[in-house]
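Participant: sequence isn't available, so here's the structure alone:
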């Protein structure tokens, strides 16, 4: 019996697929593989209208699986598609504005915290979470060592949850979990071979069930 709430949980980052129906099917299949806390939907190169079409297909699928749908792009699309939140990739000032505007209505988190100073600036705005890494930062099998170090420091001091970008190897999720981070984000590790996405989600959950450290209540 899995109890993912007391260990690091999986966050999926939707892959860059031009066909909205294909993208939605691949994400929907992956979500059948096991526990996923939230799914981040980047805008990539889509214009706002195209991004809305993609989000309109993805948001209900994500929410029906029990995960939170977080859009990284045009904030107006969040309202139009009834997504759960807004993932921001800019500085603390951008997060501050979004929190002022949406704090009672949406999950607001993210940030581009490349060092401790910027992480603390973002933390002062009290986002729902901070993100270490870039949404397309999974360029090596392992998670970036700088992000792991930031997460370990953050998790030991700050109560705001953190999400850490993993690598292209699904096993990189465990290195993230070992920092004390609440969430690990995976993209290519899950979606590089779309047909295997559900089984990779299942494998990552099994790995975290077996080996991830448990949080104290």
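Facilitator: It's in. Every value quoted in this text rests on a predicted model; they were computed, and no experiment measured them.

Participant: only C-alpha atoms from now on, for both contacts and neighbour counts.
Facilitator: OK.

Participant: so which bits of the top helix by length along the chain are buried?
Facilitator: The residue-count maximum for a helix in the chain (DSSP state H) belongs to helix 48-64. Neighbour-count burial for helix 48-64, with 16 or more other CA atoms under 10 Å as criterion, is recorded at 51-52, 54-63.

Participant: counting contacts, what elements does that helix pack onto?
Facilitator: helix 20-31, strand 38-42, strand 68-72, helix 75-81 (3 or more CA pairs under 8 Å, 6 or more residues apart in numbering; DSSP states H and E).

Participant: got a markdown table for those, with mean neighbour count and distance to residue 98 too?
Facilitator: Listed next are the helices and strands packed on helix 48-64 as a markdown table, based on neighbours: other CA atoms under 10 Å; distance: least, CA to CA, whole Å:
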| stretch | mean neighbour count | distance to residue 98 |
| --- | --- | --- |
| helix 20-31 | 19 | 27 |
| strand 38-42 | 24 | 17 |
| strand 68-72 | 25 | 12 |
| helix 75-81 | 16 | 9 |
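
Participant: structure B:
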């Protein structure tokens, strides 16, 4: 990615939320910032709950021309008219998701700190890979994706890359030249005003 380009925003839902309240909050955040994609990342295993969230947040996003993907649920992505799926098992399910969802769907792959998984995901048909966490986060036990992996990726690989997990203003400043997307979630949702929290996080 050229240093002159600014990374796009990729918002990640909380793992648990009150649907009506979060839908309103998400709408306000989307109205206040230019967001490329939203990821529904519920921790729940209740398919009905996930389906209701998918329908509600799809409408919030699509009314604003923002894409929405869902963690791992290939069938729900297809059934509820979402734009694609974000896979959390590295490259293992990319081919399956691409085959089932077709060439136009978004298929993303979370690869932790593994360049090898990232390259394999790209070769298997992923539209983007994400590495993380870049800072203190519950995403991984102590291991973080260092700036070097993004620097290397941006120079060697054309596939877009997302930096996520434990974002701080300092990390965002360091990552600006070497990532395509900032994946931002729990960093802002606990704020009284998540839209203001997002603006503060992105402040130079």
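Facilitator: Everything's here; your move. Worth saying up front: this structure is predicted, and the values here are computed from it rather than measured.

Participant: which part of the second structure lines up with the longest helix of the first structure?
Facilitator: With TM-score structural alignment applied, helix 48-64 of the first structure matches the range 47-63 in the second structure.

Participant: got a list of contacts for that stretch?
Facilitator: Stretch 47-63 of the second structure is contacted by residues 19, 23, 26-27, 30, 38, 40, 42, 44, 67-68, 70, 76, 80-82 when judged by CA atoms under 8 Å, 6 or more residues apart in numbering.

Participant: farthest pair within these?
Facilitator: 30 and 44 (23.9 Å; CA to CA).

Participant: ok, average deviation of the longest helix of the first structure from the second structure?
Facilitator: Its matched residues in the second structure lie on average 1.0 Å from helix 48-64 of the first structure after superposition (mean CA distance after the TM-score superposition for the first structure).

Participant: if we can go back for a sec, ok, the contacts of stretch 47-63 of the second structure vs residue 118 of the second structure, which is closest?
Facilitator: Nearest to residue 118 of the second structure among these, with distances taken as CA to CA, is residue 70, at 19.0 Å.

Participant: check contacts around the closest one.
Facilitator: 39-41, 54, 77, 82, 84-86.

Participant: those into TSV, with extra columns for distance to residue 154 of the second structure?
Facilitator: Output for the contacts of residue 70 of the second structure, formatted as TSV (distance: CA to CA, whole Å):
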residue	distance to residue 154 of the second structure
39	23
40	26
41	26
54	32
77	29
82	28
84	24
85	23
86	21
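
Participant: and those, which is closest to residue 130 of the second structure?
Facilitator: Among those, and counting by CA to CA, the member closest to residue 130 of the second structure is residue 86, at 9.5 Å.

Participant: how much space between the closest one and residue 123 of the second structure?
Facilitator: 16 Å (CA to CA, to the nearest Å).

Participant: with neighbour numbers in mind, choose between those two.
Facilitator: residue 86 (29 against 14; other CA atoms under 10 Å).

Participant: surely the more buried one forms part of a strand?
Facilitator: Yes: assessed with DSSP: H, G, I helix; E, B strand; the rest coil, residue 86 of the second structure lies in a strand.

Participant: perfect, that will be all.
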